[in-house]
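K.L.:
Mind looking at a prediction? Sequence and model below.
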Amino acid sequence: MADIPLPPGFTEAKVTQAQRAFESVLGAKKVFFTDLDRTSYEDKFAVDDAAHHPVGAIAPESVEEVQAALRVANQYRLPIWPISRGKNLGYGGTAPLLAGSVVMDLSRMKKIEFDEANGTVIVEPGVSFYDLYDYIQANNLPFWISTPGNSWGSVMGNALDRGLGYTPYGEHTKRICGMEVVLPSGELVRTGMGAAQGAPSWQLYPFGFGPGWDQMFVQSNFGVVTKMGLWLMPEPESLMGMDVEFDRPEDLKAMIDTIGPLRREGVLQQSPSIGNWLRAAAVLTTRDQWTDEPGALSDAVIDKIRKQFGIGWWGVSLRLYGREEVNKAAYKILEKAMNDINPMAIKPTSWVKGEPLEYTGWTGTPMTFPMQNVNWYGGRGGHIGFSPVLPQDGTAALEQFKRTYARYQEYGMDYQGSFAFGERHLLNVNAMIFDKDSPEMMAKVDPFFRTLVADAKQHGYCEYRTHLDYMDLVSDTYDFNGGSLRRLNETVKDALDPNGILAPGKSGIWPKGSKGRVA
């Protein structure tokens, strides 16, 4: 254990004592402290392979075992890092922020409770998008789920990190309704209407009485969520839409200024995402098939790739869900709006209930193929994301793209970017794909990321989520009144977790007296 970072103030003997205490309350088969165990819980996409190593892991299988494990952690003042399934690749995966923490792996908690009458579900942390999809199919339930690009992940974990999908229910955190949470002390609480014993409306009305706590447990370290209610989309009567390609980088402005009003008006109820050519090409081919030139790809190579696959510089998939007659009317509006801004190509699509269904993210089908993009450079592929929040303004978005694209070229990286629509905002998701077997490339990633953060901050743009390495950096960009939001978060943290044992440093929230702030 000499080469393994220990928690602050710990000796190997004290870690061994805590390990034995976990074994006494969970059983030895749910406690993992070997070298292989520790390696298994490292970040597979880490920029710095020496960072964020856990000292061990535990895998409780029930709420009662979560409570018991947190009591042990409090007894020994041992930091715990909960994960749902550990598939949040590009943001830290299974690894803890604070080296020496014990990972609390909740992937064995996989219960599903479905309310067909109201279209709601209660899931535990270990339920993946594949699990929920299979449950709905097996029980012939008339509902669609919304899936992200990596459906290996946890339904709960994705919503807790504000992950996105492709359907009208794609802003997953907005579909949360009612949680069961174990506080750092081990006390069990239920939020919203769940605070009333026996209330039948726990998954129907998210607010309850008094403060609404569901969002307080999103991206925070205030508790361990063991159950989460979610709303699901009723299976639509029809689906209509189009895949649209645009030829020039500058077309981004017209795309955003056209799609944004349709989204705000409600003609489009999904959350479409405009992606550049590499988002499509990186799952179809690899870089070495086109060039061995160093640095960012030239326009000539980009043109060859685009021509081969018949894709635009930007592409967007727009979908309409619901009653067929309503969709037909909305489609005409959508078609005219797209034609008015001179697309390179429009490919229409339609489906009516009873017809064979396409198995894509647009129909709530789980998938993992987008993860193929990490093989773009070869070697041990990985990525992290830089994702600032922007207004739905085409000029602002184009300027942000040009700044970011110039930085990709400066650092010799190939640009993969997208602009995902909320109801009023844009998420500018930029993927930094890398080859972990290239020391030269890996040396660029950290300064590249920090430069992008600084560039965006100059215009008031900050990230909506980030990798473990950068939680403090991003937290610092939320700097109104000298960082009063962080002070508020840390005041709540200290009240709920006086021993500072639960996920120290998560989202830049550190317990009082911590030595762990990472600049």
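P.N.:
Structure's in. What do you need? Numbering: from 1, shown residues only.
K.L.:
rest of the way, CA atoms for contacts and neighbours
P.N.:
Fine.
K.L.:
quick one: the strands in the stretch 351-500 of the chain?
P.N.:
381-386, 389-391, 416-421, 425-435 (DSSP state E, counting those that start in this stretch).
K.L.:
Out of these, flag the one nearest residue 118.
P.N.:
strand 416-421 (27.3 Å; Cα to Cα).
K.L.:
Quick one: list the elements packing against the closest one.
P.N.:
Here strand 416-421 touches strand 273-276, helix 277-281, strand 425-435, going by 3 or more Cα pairs under 8 Å, 6 or more residues apart in numbering; DSSP states H and E.
K.L.:
give me that answer again for 10 Å
P.N.:
Packing contacts for strand 416-421, counted by 3 or more Cα pairs under 10 Å, 6 or more residues apart in numbering; DSSP states H and E, involve helix 251-265, strand 273-276, helix 277-281, strand 314-322, strand 381-386, strand 389-391, helix 394-410, strand 425-435.
K.L.:
Pull the distance from that strand to the chain's centre.
P.N.:
Relative to its parent chain, strand 416-421 has a centroid offset of 14 Å by Cα atoms, centre = their mean, to the nearest Å.
K.L.:
try this one next to it:
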Amino acid sequence: MTTKGERLTSAAIAPDSTEQVQAVMRIANQYRIPIYPISTGKNLGYGGSAPAYSGSVVLDLKRMNRILNVDERNHTVLVEPGVTFWEIAQYFEDNNLDLTLDIPDPAWGSLVGHALDRGVGHTYSDYGRDRFGSACGMEVVLANGDIIRTATGALETSTMWQDHEYGIGPSVDGIFSQSNYGVVTKMGVWLMDEPPAYRAGRITVPRHEDIVELIDTLKPLWRQRVLTNYPNMRRVDFSGPSGWYNRLAFYGDRRVVDRHWELVQDAYAGIPGAELETTLYEAPYNPDEWDLNTKLLAGVPYMEAMYGIGHNVYFLLVVPFRGASIWQVIQTFDEIAQKYGRRFFGTPVHVHSPRGLLTTVSIRVDKDDPETNRTDARDGARDGHRRGSAWMGRIPRRTGIHRCRHSGLQL
């Protein structure tokens, strides 16, 4: 028995190679069968592994989990879609490589799937928080079973497939992100070297409205690269309106790291009641002694972060990098929430680019109360999504698969 709106698969296939993916795509193309590729992870909140259309064949790429090449000198890796963040970090450790990777939390997701869904990480990166920005060169199986290779991979004699992101002529990589134009079977990803020193910091402000000044003080520090991680701000107490804390990190030579922390202290000294704390770590590191936040900011993978979060539907908004923009989001969505007997005091705010912030708008649901889910939670989500789409031109950056109606690799 199924519930209304539930999407069901007609079959599931788990290929082990690009050639097997080609064979599946040729048959599906011949008989006009919809294909829904997935890799690994769960993609909680954005649709999961359920296909966009009932009757689709799920193409499960978890068995394609090979790390094909790691270039320690040029800091690149070539992987298949079944390789997780956890596995690549373990590979670095097992082979004593001084490499690191900007990771999400938790680490069960696919490097390839995360990039194609334009996911974000938390640690330092030259490519911004957009994972897709660190991708370099893809192998893609098209709907008719043909293969294309992007970047310099189209040239048979090229030795720079993972080193140079542009080939000859137009760059087509972007059409395979958040789309169903092909199945990505290989991807190159740029890595980073392990820093000699790492300082984890935290800034806490006492009042709910301090989020405005917290963000406005952060912006010039981040754009000037005083801060080298991708900060996120969270409420101190999720039970109601409260102060906020900002997780910061600094990487590199210890002298530079220490100087940057001094600049941050000077900048935040003007916020009444602000509290600053920090800890310095130097290589060789011992992550076994670190808490989850310290691991996260250092690019050390773990699985614990998502446990116990309950059940939610949510979408991610892109807003200008201004404290007033986030404050307006909080006020607007609290107004919507109150229509359904709820409150909204703000959810985590993430720096995404020098000009943009991401913030999650979530609605708690009760898996044991389907009637409430169909009314309050569903209608509230639609109302919020509509306001998020149209309100002052801001757009939802990522939403559930059931709204996007696209396939493509999921986390």
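P.N.:
Good, I have the coordinates. Quick caveat, the model's predicted, so the values are computed rather than measured.
K.L.:
just to revisit the earlier point, tell me which of the helices and strands packed on strand 416-421 of structure 1 approaches residue 73 of structure 1 most closely.
P.N.:
Ranking those by proximity to residue 73 of structure 1 (Cα to Cα) places strand 381-386 first, at 30.6 Å.
K.L.:
Can you tell me what sits against that closest one?
P.N.:
44-47, 89-92, 371-376, 416-417, 427-438, 445, 449-450, 452-453, 462-467 (Cα atoms under 10 Å, 6 or more residues apart in numbering).
K.L.:
just stretch 336-343 of structure 2 next, same as before
P.N.:
Residues from elsewhere that reach stretch 336-343 of structure 2, judged by Cα under 10 Å, 6+ apart: 240-241, 330-331, 333-335, 344-345, 363-364, 375-377, 379-381, 383-384, 387.
K.L.:
Now that we have those, which of them are buried?
P.N.:
241, 330, 333-334, 344-345, 363, 376-377, 380-381, 384, 387 (16 or more other Cα atoms under 10 Å).
K.L.:
will you turn these into JSON lines that also has distance to residue 268 of structure 2?
P.N.:
Below are these laid out as JSON lines (distance: Cα to Cα, whole Å):
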{"residue": "241", "distance to residue 268 of structure 2": "21"}
{"residue": "330", "distance to residue 268 of structure 2": "23"}
{"residue": "333", "distance to residue 268 of structure 2": "28"}
{"residue": "334", "distance to residue 268 of structure 2": "28"}
{"residue": "344", "distance to residue 268 of structure 2": "27"}
{"residue": "345", "distance to residue 268 of structure 2": "23"}
{"residue": "363", "distance to residue 268 of structure 2": "32"}
{"residue": "376", "distance to residue 268 of structure 2": "40"}
{"residue": "377", "distance to residue 268 of structure 2": "39"}
{"residue": "380", "distance to residue 268 of structure 2": "37"}
{"residue": "381", "distance to residue 268 of structure 2": "36"}
{"residue": "384", "distance to residue 268 of structure 2": "33"}
{"residue": "387", "distance to residue 268 of structure 2": "33"}
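K.L.:
Sort out which one of these lies nearest residue 301 of structure 2 for me.
P.N.:
Nearest member of these to residue 301 of structure 2, counting by Cα to Cα, is residue 363, at 27.3 Å.
K.L.:
any idea what the closest one aligns with in structure 1?
P.N.:
Residue 363 of structure 2 maps onto residue 432 in structure 1, with residues paired by TM-score structural alignment.
K.L.:
contacting residues for its match?
P.N.:
90, 374, 382-386, 408, 413-417, 445, 448-449.
K.L.:
Which one of the helices and strands packed on strand 416-421 of structure 1 lies nearest to residue 35 of structure 1?
P.N.:
Comparing those by Cα to Cα, strand 381-386 comes nearest, at 23.1 Å.
K.L.:
Pull up the gap between residue 264 of structure 2 and residue 246 of structure 2, please.
P.N.:
12 Å (Cα to Cα, to the nearest Å).
K.L.:
In terms of packing, which of these two has more residues around it?
P.N.:
residue 246 (23 against 19; other Cα atoms under 10 Å).
K.L.:
Counterpart of the more buried one over in structure 1?
P.N.:
By TM-score structural alignment, residue 246 of structure 2 lines up with residue 316.
K.L.:
now swap in residue 47 of structure 2 and tell me
P.N.:
Match for residue 47 of structure 2 (TM-score structural alignment): residue 92.
K.L.:
Are we agreed that its match is in a strand?
P.N.:
No. Counting by DSSP: H, G, I helix; E, B strand; the rest coil, one finds residue 92 of structure 1 to be coil, located in no strand.
K.L.:
hang on, isn't it packed against residue 161?
P.N.:
No. Checked against Cα atoms under 10 Å, the pair residue 92 of structure 1 and residue 161 is beyond contact range at 11.9 Å.
K.L.:
any shared contact partners between the two?
P.N.:
residue 466.
K.L.:
residues near residue 262 of structure 2, how many?
P.N.:
Quick note: residue 262 of structure 2 (other Cα under 10 Å) scores 12 neighbours.
K.L.:
With residue 230 of structure 2 instead?
P.N.:
Residue 230 of structure 2 has 23 nearby residues by other Cα under 10 Å.
K.L.:
now residue 150 of structure 1
P.N.:
So residue 150 of structure 1, with other Cα under 10 Å, has 20 neighbours.
K.L.:
Likewise for the one 5 residues further on?
P.N.:
Residue neighbour count, defined by other Cα under 10 Å, stands at 29 for residue 155 of structure 1.
K.L.:
Which residue in structure 2 aligns with it?
P.N.:
Match for residue 155 of structure 1 (TM-score structural alignment): residue 111.
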